[in-house]
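**Q** Sequence first, predicted coordinates after that:
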Amino acid sequence: MSDPRILTLDIETAPATVYTYSLFQKVIGIGNVIEGPRILCLAAKWHGSRDVFFLSEWSQGREGMLKAIHQLMDEADYIISWNGQRFDVPWLNGEFLKVGLEPPSPHRDIDLMLTAKKRFRFLSNKLDWYARELGIGQKVNHQGIGLWRSIMEDADDVEDARKIMRRYNVQDVRLTEQIFDRMRPWIQGINMALFQGGTRCRNCGSVHLIKKGFAITTQGKYQRLKCTACGAWTREKKAIYTSNTGA
């Protein structure tokens, strides 16, 4: 058995270019669209590796960028993201559809922003705030929409803008992965034990488990286990006592 492949990713998109008569116009007709939004670049990293992949329109070309991330996603068992279930993954799927790529192999999405909303209450659910609060770091500062415009409009400072965008995108992936490691014992929906076999922590795969209390359900009583590596809780598969047998 082998360890699961865990991929952390983050995309950066270009906004649509449209004609509008007002800054307050809420509905913009299809005929007013000059160019639709698209993925400009993205970064991805395998858990446990130091290297971060950076893919972009200007380096690999649009199709080359999409084929490269498609291949990475095709190899992943888990995909880690911040707001990825609503943003990054649907965006990528839409781009795959446009260029004629089939769906990558099935994976499990672990969206850390959903974990943040469900398990914690911080001042903000932004990636930058969590990174700062946990003492991990912070996002790369930039000039805002001007950075995107420099790249989209191929401005005089486009080379500098691309370098800043790369640092920004790569840093987001590094922060997301580090937050994933900190949140591990709180995350639901991940099971490392399925890949590695034996009695292990579902969240990190460690065999260092201690017996501590019991898990009581309507069906039975189970030995509760705590991981001394990451702090997550699990239980033994076999019940000590069941409601059906009475023993």
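**A** Received it, and whenever you're ready, just let me know what you need. Numbering: from 1, shown residues only.
**Q** C-alpha only now, for contacts and for neighbours.
**A** Will do.
**Q** Helix or strand next in line after the helix of greatest length in the chain, which one?
**A** Counting by DSSP state H, the longest helix found in the chain is helix 158-183. Where DSSP states H and E defines the elements, the next helix or strand beyond helix 158-183 is helix 193-196.
**Q** I'd like to know which elements that following helix is packed against.
**A** Packing partners of helix 193-196 (3 or more Cα pairs under 8 Å, 6 or more residues apart in numbering; DSSP states H and E): none among the helices and strands.
**Q** ok, residues contacting that helix?
**A** For helix 193-196, the surrounding residues in contact (Cα atoms under 8 Å, 6 or more residues apart in numbering) are 1-4, 199-202, 205.
**Q** that older thread, which other helices and strands contact the longest helix of the chain?
**A** Helix 158-183 packs on strand 6-14, strand 38-46, strand 78-81, helix 127-133, helix 145-152, going by 3+ Cα pairs under 8 Å, 6+ apart.
**Q** cutoff 10 Å now
**A** With contacts taken as 3 or more Cα pairs under 10 Å, 6 or more residues apart in numbering; DSSP states H and E, helix 158-183 sits against strand 6-14, strand 38-46, strand 53-56, strand 78-81, strand 108-111, helix 112-119, helix 127-133, helix 145-152.
**Q** before we move on, the earlier item: okay, the contacts of helix 193-196 in a markdown table with secondary structure and distance to residue 36 next?
**A** Shown next, in a markdown table, are the contacts of helix 193-196 (DSSP: H, G, I helix; E, B strand; the rest coil; distance: Cα to Cα, whole Å):
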| residue | secondary structure | distance to residue 36 |
| --- | --- | --- |
| 1 | coil | 45 |
| 2 | coil | 42 |
| 3 | coil | 40 |
| 4 | coil | 36 |
| 199 | coil | 50 |
| 200 | coil | 47 |
| 201 | coil | 45 |
| 202 | coil | 42 |
| 205 | coil | 43 |
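**Q** and which of those residues is nearest residue 169?
**A** Using Cα to Cα, residue 4 comes nearest to residue 169 of the contacts of helix 193-196, at 24.4 Å.
**Q** Enumerate every residue touching the closest one.
**A** Contact analysis of residue 4 by Cα atoms under 10 Å, 6 or more residues apart in numbering lists 47, 75-78, 191-196, 205.
**Q** Second structure for comparison follows:
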Amino acid sequence: MTTNYKGSLSDDEQLCIILLIGAGDSGRTIAEILSLPYGKVRGFMEWYGTALTDLLPPPTEGPAILIFDIENTAATGRFWGKKYKTNILKVIEDWYLLCVSYKWLGQDEIGFFSIWDDPQYTPGSSDDTYVARRIWKLLDQADIVIAHNGEAFDTKKCNTRFSVHQYGPPSPYQIIDTLREDRRYFNRTSHALGDVAVALGLSDKMKHSGYDLWEDCMAGDPEALATMEAYNRQDVVVLEELYLENRAWIGAPGKKAHPNLGHWSKREGLVCPTCGHDNLHIRGYHRTTVSEFPVYYCVKKTGGCGSYHRSRTRVPQRAPADKVKLV
């Protein structure tokens, strides 16, 4: 039933254990109910707790680059005065994760999971354990993650729920925040994902009814849930397009570098640090006070990304006697 499980439990036994885990039974209780050795049950539970086999697997070669977008609820609170004031007196219910859409760069399929997929979900429930466990696993598998406002919002929101559930941090990853990078290089009227997509002629974000959609999802309305899934998935489509469109700008000479994909390359010779392509042409030189360095262009027409990178190897210098001495 489950892939990559190497133990001796049958498919039926695995299914029964999974159902009992969902019901909240302990390993010893499950072993007694199913008349199975506790060691086998415990081993399967440890494997199942980290496997989460319903997730799309990361690529087996090259960097695992996760593109993702989360949706969460609003917090509920009490306040005095007019509705535009924000001095909340008491938080009645804190926010929680609703759903996550994601894909691995270089793969076609878009994944999605939500609190409504949890077999234990009931309308109105705020238990986001099902979602938190899965996004933790994805981040733990990723070498690089891409999100719009990912540094200030998506990753911190996820970390908050990891803290609440006492998961601990996932393994380290690098962040490409498409909002931060768009602000770094451009002075647009708006850097919102949908507005930038329109300006660049990319796919549109999906239109929706506004905050009512979130309210209806929290109440478990099936039509709202379907709309939210479509909306969440489309955000990932737009996000990937924006990243690929702006990729050549990220890490332009003199700016903060794009993560170096050359670390994962198995190609001989020079490769583009931004996309891993190997068709690079010299286009000019970067000059410091005393040295010159070739600047390489990643040829977009042959499948590259169009970015520029300065070589670490300087151009051979003239003999000292031919140089102008520095005072």
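**A** Received, thanks. These numbers were taken from a predicted model, which means no experiment stands behind them.
**Q** quick one: which of the helices and strands packed on helix 158-183 of the first structure is nearest residue 99 of the first structure?
**A** strand 38-46 (12.3 Å).
**Q** Buried among the contacts of helix 193-196 of the first structure? Make that a PyMOL selection.
**A** Command for PyMOL that selects the buried part of those, burial taken from 16 or more other Cα atoms under 10 Å:
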select buried, resi 4+199+200+201+202+205
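**Q** Let me have the contacts of helix 193-196 of the first structure in TSV, extended by distance to residue 21 of the first structure.
**A** Shown next, in TSV, are those (distance: Cα to Cα, whole Å):
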residue	distance to residue 21 of the first structure
1	61
2	58
3	55
4	52
199	64
200	61
201	58
202	55
205	57
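**Q** Check the alignment and tell me where residue 132 of the second structure lands in the first structure.
**A** Residue correspondence to the first structure (TM-score structural alignment): residue 132 of the second structure is matched to residue 66.
**Q** I should have written residue 183 of the second structure there, sorry.
**A** Aligned by TM-score structural alignment, residue 183 of the second structure pairs with residue 117 of the first structure.
**Q** Which residues are in contact with the nearest residue to its match once chain neighbours are set aside?
**A** Once flanking residues are discounted, residue 117 of the first structure sits nearest to residue 125: 7.0 Å by Cα to Cα, 6 or more residues apart in numbering. Residues in contact with residue 125 of the first structure (Cα under 10 Å, 6+ apart) are 82-83, 112-114, 116-117.
**Q** and the gap between residue 125 of the first structure and residue 7 of the first structure?
**A** 22 Å (Cα to Cα, to the nearest Å).
**Q** Residue 185 of the first structure and residue 230 touch, don't they?
**A** Yes - in this structure, residue 185 of the first structure is within contact of residue 230 by Cα atoms under 10 Å, at 5.9 Å.
**Q** so what sits against both of these two?
**A** 201, 203-204.
**Q** need these in CSV with distance to residue 23 of the first structure, can you?
**A** Listed next are those as CSV, based on distance: Cα to Cα, whole Å:
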residue, distance to residue 23 of the first structure
201, 53
203, 48
204, 49
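**Q** and which of those residues is nearest to residue 20 of the first structure?
**A** residue 203 (49.4 Å).
**Q** any idea what the closest one aligns with in the second structure?
**A** When the second structure is aligned by TM-score structural alignment, the residue opposite residue 203 of the first structure is residue 274.
**Q** separation between that match and residue 160 of the second structure?
**A** From residue 274 of the second structure across to residue 160 of the second structure, the span is 30 Å (Cα to Cα).
**Q** The two: who's more crowded?
**A** More crowded of residue 274 of the second structure and residue 160, by other Cα atoms under 10 Å: residue 274, with 25 against 14.
**Q** From the centroid of the first structure, which residue is nearest?
**A** Central residue of the first structure (Cα atoms, centre = their mean): residue 81, 1.0 Å from the mean position.
**Q** which one in the second structure is aligned with that one?
**A** When the second structure is aligned by TM-score structural alignment, residue 81 of the first structure is paired with residue 147.
**Q** Residue 180 of the first structure and residue 61 of the first structure: what is the separation?
**A** If you measure residue 180 of the first structure against residue 61 of the first structure using Cα to Cα, the figure is 30 Å.
**Q** Those two: which has the busier surroundings?
**A** The neighbour comparison of residue 180 of the first structure against residue 61 (other Cα under 10 Å) goes to residue 180, with 22 against 13.
**Q** Let me see the contact set for the residue mapped onto residue 69 of the second structure from the first structure.
**A** In the first structure, the residue paired with residue 69 of the second structure is residue 10, using TM-score structural alignment. Residue 10 of the first structure is in contact with 41-45, 54, 80-84, 87-89, 169-174, 176, counting by Cα under 10 Å, 6+ apart.
**Q** Pull out the buried residues from those.
**A** Listed as buried from those are 41-45, 54, 80-84, 88-89, 169-174, 176; burial here means 16+ other Cα under 10 Å.
**Q** Aligned counterpart of residue 196 of the second structure in the first structure, please.
**A** Residue 196 of the second structure maps onto residue 130 in the first structure, by TM-score structural alignment.
**Q** residues in contact with residue 212 of the second structure?
**A** Applying Cα under 10 Å, 6+ apart to residue 212 of the second structure gives the contacts 218, 224.
**Q** Could you check how far it is from residue 286 of the second structure?
**A** Residue 212 of the second structure sits 54 Å away from residue 286 of the second structure, going by Cα to Cα.
**Q** just residue 222 of the second structure next, same as before
**A** Applying Cα to Cα to residue 222 of the second structure and residue 286 of the second structure gives a distance of 58 Å.
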